[in-house]
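1. sequence isn't available, so here's the structure alone:
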């Protein structure tokens, strides 16, 4: 069985957000880690909470690599 650190998973998802991609957090714990890290960054992200998880969608003005 492979054990995945939730903090590491959150860090990987945060890196995807920085690249301009939307990410999905399946648990409140991972979503909380992402939100905590986002609070220290100058980045605007729309957070869509659903009963099954949480979507983090970066605004186009934040994207480093993509143009919309």
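-> Happy to help now that I have it. No experiment lies behind these values; they were computed from the predicted model shown.

2. drop to CA atoms for contacts and neighbour counts, all remaining ones
-> OK.

3. show the contacting residues for residue 45.
-> 56, 57, 58, 59 (C-alpha atoms under 8 Å, 6 or more residues apart in numbering).

4. is it true that residue 44 touches residue 58?
-> Yes: between residue 44 and residue 58 there is a contact under C-alpha atoms under 8 Å: 6.3 Å.

5. between those two, tell me which one has more neighbours.
-> Shown here are residue 44 and residue 58; by other C-alpha atoms under 10 Å, residue 58 has more neighbours (21 against 15).

6. okay, pairing it with this:
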């Protein structure tokens, strides 16, 4: 079964909108999530590591951050 990167990214953005963290192991999904975060104007901390990328909902008082 083939899973669409867009579907995975959308599902992870929905988790972020509900206050949960999300993790991406692939560059493709990471880039899609970042694009959707920007489109939705979500306040999310992005922590890129050598193993993947964490997306963590940020406090509403903080600015959107990415590294």
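-> Cool, got the structure. Model, not experiment: these values are computed from the prediction.

7. after superposing, what score do the chains get?
-> Overlay of the two chains. TM-score (TM-score structural alignment, normalised by the length of the second structure): 0.83; 61 aligned residues with a C-alpha RMSD of 1.4 Å.

8. show me the contacts of residue 45 of the first structure that map onto strands.
-> Using DSSP state E, the subset of these located in strands is 56, 57, 58.

9. got these as TSV, with distance to residue 19 of the first structure columns?
-> Formatted as TSV, those follow (distance: C-alpha to C-alpha, whole Å):
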residue	distance to residue 19 of the first structure
56	13
57	11
58	9
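
10. could you flag which of the contacts of residue 45 of the first structure are buried?
-> 56, 57, 58 (16 or more other C-alpha atoms under 10 Å).

11. and the second one, what is it in contact with?
-> When contacts are counted by C-alpha under 8 Å, 6+ apart, residue 57 of the first structure touches 17, 21, 22, 23, 45, 46, 47, 48.

12. show me what it lines up with in the second structure.
-> Residue 57 of the first structure maps onto residue 56 in the second structure, with residues paired by TM-score structural alignment.

13. I'd like the distance between that match and residue 31 of the second structure.
-> Applying C-alpha to C-alpha, to the nearest Å, the value for residue 56 of the second structure to residue 31 of the second structure is 15 Å.
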